[in-house]
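Participant: Here is my input, please return the structure:
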Amino acid sequence: MPFSQLPPPLAEALRARGYDQPTPVQAAVLEPEAAGRDLIVSAQTGSGKTVAFGLALAPQILDADSVLPPPGAPLALVIAPTRELALQVGRELEWLYAGARLVSCVGGMDPSRERRALNGGAHVVVGTPGRLRDHLERGALDLSSLRAVVLDEADEMLDMGFREDLEEILDATPSTRRTLLFSATLPKPIVALAKRYATDALRLSTAGEERGHGDISYQAVAVAPADIERAVVNLLRVHQADTAMIFCATRENVRRLHASLLERGFDTVALSGEHSQNERNAALQALRDGRARICVATDVAARGIDLPQLSLVIHAELPRDAEILQHRSGRTGRAGNKGTAVLVVPFPRRRQVDGMLRGAKIKADWVPAPTPEDVRRGDRERLLAALLQPAEVDEEDVELGRRLAAERSAEELAAALVHAHRARLPAPEELLDGDAPHAAGPAGPRPGFADSAWFRMDVGRRQNADPRWLLPQLCRRGHVGRGEIGAIRIGADETLFEVAGASAARFLAALKRTAGPDGDDGSGVRIEPARPPTGGTGG
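Facilitator: Predicted coordinates:
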């Protein structure tokens, strides 16, 4: 159905906002077969789904003459997983249904003010599960006249533990109400929820065969475990995104990476469960108005955030599964904009990541980690492009330029300008070069290795073991230099390596200090003493 066939108030609102044609999800919910039916819609965040369900709700909100009835008990209820998403949905519906009375009920806002607003009547209520349940139990939320309920990002609400809240809210709605369930993915819990609360639901999918977003290009960068943070720095510098989001697995790692990026000179904010609502609001506002360009966040803290200018997502710590990968990456590539998602992959986990990408039907390009020269090359190209752009100057600029030209040559002035520009940029990071270790030769052991000690690592060829990342890790774990590591022999599932005799005791002591309960240092690689391999002991 083209927009011109919609109720006149909605068609006019869309025209005023510059909407010419419906997006795929909007077109799907407007098809004649979807009219009046319960819907299960698989659509990505940023695909225009808020406007889609807003349009689908028109028969339940407007009367036969396409006019809003007087406000009373709400006619439609929209439930979203986070405060940010609920408020964003509310803003969208406000312009779509001009003149409608819409009440938002979300955590972090004054509940007594929300109750007063509900008592004054509403056409649509938008809220988060916990706050809506609270108003329902207090008798402030009257669902007796409800004609439709929308569950937005239903998979995330279940992931966040809102099942009981949702069930209590849905159980309080009339059995005749229409149910619209929107979800990026449709795992078994979502299907079970729909089976219980939807009747003869029509399933619509606009995500396509590829589970990744069509407007997101995926890259994977394999690095030594000790190089992850340095690789993140170089990725930020190479891409120079207007806004970037970096994902970590824990609050502690968010705190550490945030502090490290601030120290390096990046304009960075952090979002995790340890931040208050006011801190969260301040961080998001800093991103929106350009005072910050980078956000370091945990999975849960980033849910429901909409930053239209976000063009880069970096997975500094790998997602637990393909669904989390999709949710994280879906922060970019929204509403027709292009985005890039980069996975920073420790060498031992490359096989695991390959499997996750295959399972998600996401094609990712494996690319080398950016080097300092890559960063500097990008800086040069951007600087030349910026300085060669036509610029508007006033008389004061021209006069200052004359004074400078009288004191210095054009070459000196250009060099000073370049230096001033580069001085503002965080320095790129040198990654461990992973030079190939010394190989055993026919002339016998190298000096210092006649009484060498051998150790075993529980990674081998099947785990993509490679001397380029093994050697830097051995040096870091054992607090030794490259010259103190001898032969490295990589087997199918294990690697044997040699440490100079004079360094073996120090190497073993360092291993014990840095090892956790499972014998590794958190990298997932265990190191322990071993017998010399058959066929010689020398490096």
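
Participant: going forward, measure contacts between C-alpha atoms and count neighbours the same way
Facilitator: Will do.

Participant: How about the residue most central in space within the chain: what's its closest non-neighbour residue?
Facilitator: Geometric centre of the chain, nearest residue: residue 328, 3.2 Å, by Cα atoms, centre = their mean. Excluding its sequence neighbours, the residue lying closest to residue 328 (Cα to Cα, 6 or more residues apart in numbering) is residue 299, at 6.9 Å.

Participant: The one you found: neighbouring residues, count only.
Facilitator: By other Cα atoms under 10 Å, the residues close to residue 299 number 19.

Participant: got a list of what it touches?
Facilitator: Contacts for residue 299 (Cα atoms under 8 Å, 6 or more residues apart in numbering) come out as 247, 248, 249, 324, 328.

Participant: What remains of the residues you listed if I keep only buried residues?
Facilitator: 247, 248, 249, 328 (16 or more other Cα atoms under 10 Å).

Participant: Which of the residues you listed fall in helices?
Facilitator: residue 328 (DSSP state H).

Participant: ok, which stretches of the stretch 201-350 of the chain are helices?
Facilitator: Remark: helices assigned in the stretch 201-350 of the chain by DSSP state H, counting those that start in this stretch are 228-239, 251-264, 277-288, 299-302, 322-329, 350-360.

Participant: May I see the ones you listed arranged in JSON lines, with distance to residue 505 as well?
Facilitator: What follows is those, written out as JSON lines (distance: least, Cα to Cα, whole Å):
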{"stretch": "helix 228-239", "distance to residue 505": "29"}
{"stretch": "helix 251-264", "distance to residue 505": "32"}
{"stretch": "helix 277-288", "distance to residue 505": "49"}
{"stretch": "helix 299-302", "distance to residue 505": "42"}
{"stretch": "helix 322-329", "distance to residue 505": "42"}
{"stretch": "helix 350-360", "distance to residue 505": "32"}
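
Participant: Quick check: which of these is nearest to residue 139?
Facilitator: Residue 139 lies closest, by Cα to Cα, to one member of the helices of the stretch 201-350 of the chain: helix 277-288, at 26.0 Å.

Participant: what comes up buried for stretch 303-322?
Facilitator: By neighbour count on 16+ other Cα under 10 Å, the buried set for stretch 303-322 is 303-304, 306-307, 309-319, 322.

Participant: And this one, please, so the two structures can be compared:
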Amino acid sequence: VYGGASISDQIRKIKRGAQIIVATPGRLIDLIERRVVSLGTIKYVVLDEADEMLNMGFKDAIDEILSGTPDEKNVWLFSATMPREVREISKNYMNNPQELTMGERNQGNENIDHQYIVVDERDKYQALKRMVDYTTDIFGVIFCRTKIDTQRVAESLMKDGYNADALHGDLTQMQRDRVMKSFKNKTLQMLVATDVAARGIDVTGITHVIHMNMPDEMEYYTHRSGRTARAGKKGISLAIVSKKEMGKISQIEKALKRRFTKIMIPTGDEVCQRKIMELTRKMRNVEVNEEEIDSFLPEVYHELIDLSKEDIIKRFASIEFNRFLAYYRDARDLNKSDRTKSFVSDDRYGRDDRDRDRDSRPSGDRVFINIGRMDGLETGDLLGLICDYGEIDKGKIGKIDLKGAFSFFELEKDVTEQVMKGFEGVEVRGRKVRLEMTGERREGGGERRERSGGGERSGGGEGGVGYQRKRRSFDGGSGSGEGKVGSEGKRSYGGGGGRSYGGGGGRSSGGASGGERKKRW
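Facilitator: Sure, this is the predicted structure:
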């Protein structure tokens, strides 16, 4: 049972009788509240991908579910990593838990061939297409860092005639099911995905895992690469890296104790040669249905009677060859990367892939955001959030200053308002996100807030100015500074004036909650 699908159908199936229920936390709580499911007599509780569920903000939901289970039960936690929160759950809901570790930490699959290519940042999409064109019968997963990058790469591939689709957190359950069904049936050749969306994918026969961006954490690289080389088969993990990312290759090599192989991106001529030979092999190995085709051949012979054998071969090969020749004629060598920084847009990719040094660029607007390391974020995570919800390119973002409970980041002035609006109603780890403009630094008082991400000014506390904005509630309405009790009797905080760091103010509660949460990270 899971959200996004008909709950009536799920209730009907449960009432017929079920010994095992596989559920997402939110839908299970809904069924418990409807008195469709009772956990009072269960014997086993299994939490799969426990670390990712906690990362996605399900800790309260998991606590609520486990609190309704009997004291005498078997609890099994499956987790690729063992963060503090997972250990807390094991202490609270398990008696004398035993930890079983399969393999060694960061141990890679010996059947995976780890490869990388080095290109300018602006050429990554072109390099991806060239590798796909050169590789015969590729069936793979392409990983991107953010949801926006994932959607853009997938759309660009489809626009350029490739059999690809996207898988990320903004898809509905119905869309996700459709994409995964196509991929499992191999009617979809390439799946472009984020790390979280692809977690747990178990599809046989994946030949390649391609990294458009190297992940910030070692575990994510292991999880990504583990999609291929299953059931004793061999597979390739290919990283498309810029010069700035070469350090990550070295770090992963040391952690995995495996050498990565640097390969060269094929030239346009090499791609054309590979394609014409691929077509030749298909022609040679094609199965001929003698009985059914015989009646059609006389007209074919008559049509080709004036052509020699050599002419027929040339024309047949040109059917496929001409398309690639037209595209790759005079194609430049992508392996040559003389510059360390690139400011050129790749129009075919539909975005500006400028690779800038964020700390040295001129500052624009400086923005406060009420999330930081305590929410499990690293700099790369916050960068991805700003790009996703602000719908901007990373080149618009300057220095990111990540703190414990809050952070600051710089934006080019022309996108500040867009980013402010994009974060309205967003939650991170269950916390309502609040953005404010900052002013100059004040003596003994931190930074003065100038403008809040949505709207209306309200009285602040002593020693500073507080601002309050209208917050989108979960049912589409907006809330004021006063807290309201939602449908589950829980008070929602964080949507109003918010905690003011270094400048007084106070913590005010957010608007009413209820219904489906539309923006959550």
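
Participant: Nearest to residue 143 of structure 1, out of the helices of the stretch 201-350 of structure 1?
Facilitator: helix 277-288 (28.3 Å).

Participant: quick one: that closest one to structure 2 mean distance?
Facilitator: For helix 277-288 of structure 1, the mean distance to aligned residues of structure 2 following superposition is 2.8 Å (mean Cα distance after the TM-score superposition for structure 1).

Participant: Look up how far residue 316 of structure 1 lies from the residue nearest to residue 328 of structure 1.
Facilitator: Look at residue 299 of structure 1 and residue 316 of structure 1: by Cα to Cα, to the nearest Å, they are 12 Å apart.

Participant: anything in contact with each of the two?
Facilitator: 247, 248.

Participant: For the residue in structure 1 that residue 306 of structure 2 lines up against, grab the count of nearby residues.
Facilitator: Aligned counterpart of residue 306 of structure 2 in structure 1: residue 407 (TM-score structural alignment). Residue 407 of structure 1: 10 surrounding residues under other Cα under 10 Å.

Participant: Residue 316 of structure 2 looks like it's in a helix, true?
Facilitator: Yes: judged by DSSP: H, G, I helix; E, B strand; the rest coil, residue 316 of structure 2 forms part of a helix.

Participant: In structure 1, what residue corresponds to it?
Facilitator: Residue 316 of structure 2 maps onto residue 417 in structure 1, by TM-score structural alignment.

Participant: can you check residue 280 of structure 2 too?
Facilitator: In structure 1, residue 280 of structure 2 lines up with residue 384, judged by TM-score structural alignment.

Participant: same thing with residue 130 of structure 2?
Facilitator: Match for residue 130 of structure 2 (TM-score structural alignment): residue 234.

Participant: do the same with residue 191 of structure 2
Facilitator: By TM-score structural alignment, residue 191 of structure 2 lines up with residue 295 in structure 1.

Participant: quick one, helices of the stretch 401-539 of structure 1?
Facilitator: Using DSSP H, counting those that start in this stretch, helices in the stretch 401-539 of structure 1 cover 410-423, 467-478, 501-514.

Participant: before we move on, the earlier item: could you measure the match of residue 280 of structure 2 against residue 410 of structure 1, distance?
Facilitator: With distances taken as Cα to Cα, residue 384 of structure 1 is found 15 Å from residue 410 of structure 1.

Participant: neighbours of the match of residue 130 of structure 2, just the number please.
Facilitator: Residue 234 of structure 1 has 23 neighbours, counted by other Cα under 10 Å.

Participant: Could you do the one 10 residues further on as well?
Facilitator: A count of neighbours around residue 244 of structure 1, defined by other Cα under 10 Å, yields 27.

Participant: Just give the nearest non-adjacent residue to the alignment partner in structure 2 of it, would you?
Facilitator: Counting by TM-score structural alignment, residue 244 of structure 1 lines up with residue 140 in structure 2. Distances taken as Cα to Cα, 6+ apart place residue 208 nearest to residue 140 of structure 2, at 4.6 Å, with adjacent residues excluded.

Participant: mind listing what that neighbour touches?
Facilitator: Counted by Cα under 8 Å, 6+ apart, residue 208 of structure 2 has contacts 138, 139, 140, 141, 228, 235, 236, 237, 238.

Participant: The last one matches what in structure 1?
Facilitator: Under the alignment defined by TM-score structural alignment, residue 238 of structure 2 corresponds to residue 342 in structure 1.

Participant: my guess is that match meets residue 318, correct?
Facilitator: No: contact criterion Cα atoms under 8 Å: residue 342 of structure 1 and residue 318 do not qualify, at 10.1 Å.

Participant: Isn't residue 188 of structure 2 up against residue 178?
Facilitator: No: using Cα under 8 Å, residue 188 of structure 2 makes no contact with residue 178, being 10.6 Å away.

Participant: Which one's more surrounded, these two?
Facilitator: Taking other Cα under 10 Å, residue 188 of structure 2 and residue 178 do not tie; residue 188 has more neighbours (18 against 11).

Participant: how about the nearest residue to that one, chain neighbours excluded?
Facilitator: Distances taken as Cα to Cα, 6+ apart place residue 182 nearest to residue 188 of structure 2, at 5.3 Å, with adjacent residues excluded.

Participant: What residue in structure 1 is paired with the one you found?
Facilitator: Structural alignment (TM-score structural alignment) places residue 182 of structure 2 against residue 286 in structure 1.

Participant: From residue 240 of structure 1, how far out is its match?
Facilitator: 17 Å.

Participant: go on, residue 76 of structure 1?
Facilitator: 42 Å.

Participant: Looking at the two, which one has more neighbours?
Facilitator: When neighbours are counted by other Cα under 10 Å, residue 76 of structure 1 and residue 240 differ, and residue 76 comes out ahead with 25 against 17.

Participant: which residue lines up with the more buried one in structure 2?
Facilitator: Counting by TM-score structural alignment, residue 76 of structure 1 has no partner.

Participant: mind checking how far residue 76 of structure 1 is from residue 200 of structure 1?
Facilitator: Separation of residue 76 of structure 1 from residue 200 of structure 1 (Cα to Cα) stands at 20 Å.

Participant: Kindly report the same for residue 120 of structure 1.
Facilitator: Distance from residue 120 of structure 1 to residue 200 of structure 1, by Cα to Cα: 35 Å.
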